[in-house]
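Colleague: After the sequence you'll find the predicted model.
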Amino acid sequence: MDISLVGSINIDLVYRVPYIVNNGETLHSTFHSVHFGGKGANQAVTASQLGANVHFIGKVGKDDFGEQAIDNLRNKGVYVDFVQKEGATGQAIIQVTDAGDNAIVLFSGANFLVTPKQIEQETHIFSSSKVLLLQLEIPLDTVERAVEIASHHRKIVILNPAPTHRLPDSLLEKITFLTPNETELAQLTGIETTTEENIRSACRLLLEKGVGTVVVTLGSKGSFYMNHEESGWVPALSVDTIDTTGAGDAFNGALAVGLCRGDSLRSSIDFATKVAAYVVTQMGAQPSIPDSLLK
């Protein structure tokens, strides 16, 4: 199972707070921790732990955080030969409440120095992989070039449109699986996703623009999927939530693994739901995944 992944690498600075800080307010944190993060890195680590060969294309800074981030990916089994060093490593400042809610301030750093030229230098990675997995914490023109190359080689392309902004139809028509959350779905389509019918309408709009399948993550409400042949709802699993940071990334990494190994869409989503449910019971976005979740 070979997955090429183009995306972000961050260091997460996590602060436990009683509630998300308000405008103009100073709030004392009761606990502080440092974790490895970045949507790309989170998804890569998840997929690697689930048995995939993950080839990462991205950038970290020429600093201690960058060295630590590369060592972490390598130790988690991710292939990092195509991770370059430039500038300062990306960081995320994360507030986490006792209820498990979070708010994030993102410093892109080296992630926004990932260029189309870097992608073109690694074309062989796309041609030898079955799946390309991407997010939007790197420049959009870089995402577009990676998708163009993978699409040319007829690979499965999974785009997690986070953090979201409007995407050109020329990109959407090359996406095999688009995986927004409820908020991102509304921002992508301009349709309020407050009802089930609205969610269906928003998904239909994206399918009309050429997306192969839309998989919408809905937090505690589970997920919804739709393509031109089928649609359905997948319930969330009931767990004791500690930290929701990285839940969506775990879902995407596991979904890529399921699809890469040839599982059906529904089975792949069930698998991704199980992995994401475990991750929210742990602190940090890259917890070790137990062997019991590998199937």
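Modeller: On my side now, so go ahead. Numbering: from 1, shown residues only.
Colleague: make it CA atoms for all contacts and neighbour counts henceforth
Modeller: Fine.
Colleague: ranges for the strands of the stretch 101-250 of the chain?
Modeller: With strands called from DSSP state E, counting those that start in this stretch, the stretch 101-250 of the chain shows them at 102-107, 131-134, 156-159, 177-178, 213-217, 223-227, 231-234.
Colleague: nearest to residue 285, of the ones you listed?
Modeller: Nearest of these to residue 285, taken as CA to CA: strand 102-107 at 11.9 Å.
Colleague: which residues sit against the closest one?
Modeller: Strand 102-107 is contacted from outside by 20, 90-96, 243-245, using CA atoms under 8 Å, 6 or more residues apart in numbering.
Colleague: Now the buried members of the residues you listed.
Modeller: Buried members of the contacts of strand 102-107, counted by 16 or more other CA atoms under 10 Å: 20, 90-96, 243-245.
Colleague: put this beside the first:
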Amino acid sequence: MKNTVVGLGEILWDVFPERKVLGGAPANFAYHASQFGFNGYAVSAIGDDLLGKEILTSLEEKGLNYLLEKTDYPTGTVQVTLNKAGVPEYEICENVAWDNIPFTARTENLAKSTQTVCFGSLAQRNSVSRETIRKFITAMPEDSLKIFDINLRLNFYSKEIIHESLEMANMMKINDEEVIKVANLYGWKGDEQEICGRLLEDYKLDILVLTKGTDGSFVFTPRQTSYQPTPKVHVADTVGAGDSFTAAFVAAYLHGERIEDAHQLAVEVSAYVCLQHGAMPKLADSYLELFRK
């Protein structure tokens, strides 16, 4: 498989009390997609600094393609602390390189050959990266898959950004906490499934994924609903688990698997990632061989 799958947006170092690990939801997604045999690309920006050089070295070691423009801004970092359940809490530094991703000729050329892109709201907190994301998606082939992994963080989002992103997307991923925030922004009433149904219908989405932590997950399409319980595992941390869920689902979906089978794989892979430390662990061989025939 040489289909190009891009994670577009933030790339950064998640800095834990005892270590730092490479992160950023789009980069996590691209890495896991690449593990399934796709031509994964991380598209973002770094600073001309040691942390930026370390990102390049790390991506080289992981074998992930990248298009990372150098900027005059520092490479992004996030201070991460884990609560007793292993759930991360974030302190996200502002005015960093990934806030200022330029749209270059190289970026446009990549967009024209991209089958799938995953983007979120966080990298759109700054107008420079927001405009680059819009231009990238506009330049993609008409029949491509455009995934809005909403990824609401702190106060770095608005109804306008969510609306414009959904207008560009044909697939959405959201969690149970984010559903409540979106419903409040839109002034909508109803339970989680009703809100998801309204998003699916109003924005003419092909797929909407709702994750609910230990309470399972749903995949909604205009024609069907799939539910999967969350496996009970001993959680090391949940950083990147949602991104691996999205990548596994998309890998199976693009390979022509049924929605429920793609959903099952996504649940298994994200549970496996919860067993590991960091957002980009190497997946078990049993997953990696699935589509390499």
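Modeller: Cool, got the structure. None of these values were measured; they are calculated from a predicted model.
Colleague: quick one on the thing from earlier: let me have the strands of the stretch 101-250 of the first structure in CSV, adding distance to residue 292 of the first structure as columns.
Modeller: Shown next, in CSV, are those (distance: least, CA to CA, whole Å):
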stretch, distance to residue 292 of the first structure
strand 102-107, 28
strand 131-134, 24
strand 156-159, 25
strand 177-178, 27
strand 213-217, 23
strand 223-227, 22
strand 231-234, 21
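Colleague: Looking at the ones you listed, which is nearest to residue 187 of the first structure?
Modeller: Taking the strands of the stretch 101-250 of the first structure one by one with CA to CA, strand 213-217 is closest: 12.8 Å.
Colleague: Would you mind getting the angle between the closest one and strand 223-227?
Modeller: 170 degrees (axes from the mean of the first three to the mean of the last three CA atoms, to 10 degrees).
Colleague: superposed on the second structure, where does strand 213-217 of the first structure end up, distance-wise?
Modeller: Here the mean offset of strand 213-217 of the first structure against the second structure after fitting is 1.0 Å, by mean CA distance after the TM-score superposition for the first structure.
Colleague: in that strand, what's buried?
Modeller: Under the neighbour-count criterion of 16+ other CA under 10 Å, strand 213-217 of the first structure has 213-217 buried.
Colleague: try stretch 196-212 of the second structure
Modeller: 196-197, 199-200, 203-211.
Colleague: same thing with stretch 165-178 of the first structure?
Modeller: 171-178.
Colleague: of all the residues you listed, which two lie farthest apart?
Modeller: It's 171 and 177 that sit farthest apart of these, by CA to CA, at 12.0 Å.
Colleague: three-state assignment of residue 15 of the first structure?
Modeller: Three-state call for residue 15 of the first structure (DSSP: H, G, I helix; E, B strand; the rest coil): strand.
Colleague: Which residue range of the first structure does the longest helix anywhere in the second structure align onto?
Modeller: Longest helix in the second structure, counting residues (DSSP state H): helix 259-274. Matched against the first structure by TM-score structural alignment, helix 259-274 of the second structure falls on residues 265-280.
Colleague: contacts for the matching stretch?
Modeller: Contacts for stretch 265-280 of the first structure (CA under 8 Å, 6+ apart): 222, 234, 236-248, 250-259, 285-287, 289, 293, 295.
Colleague: so how far is that stretch from its chain's centroid?
Modeller: For stretch 265-280 of the first structure, the separation from the chain centroid amounts to 13 Å (computed by CA atoms, centre = their mean, to the nearest Å).
Colleague: list the buried ones in it?
Modeller: 265-266, 268-280.
Colleague: between these, which is nearest residue 228 of the first structure?
Modeller: For those, the nearest to residue 228 of the first structure is residue 265 (12.9 Å; CA to CA).
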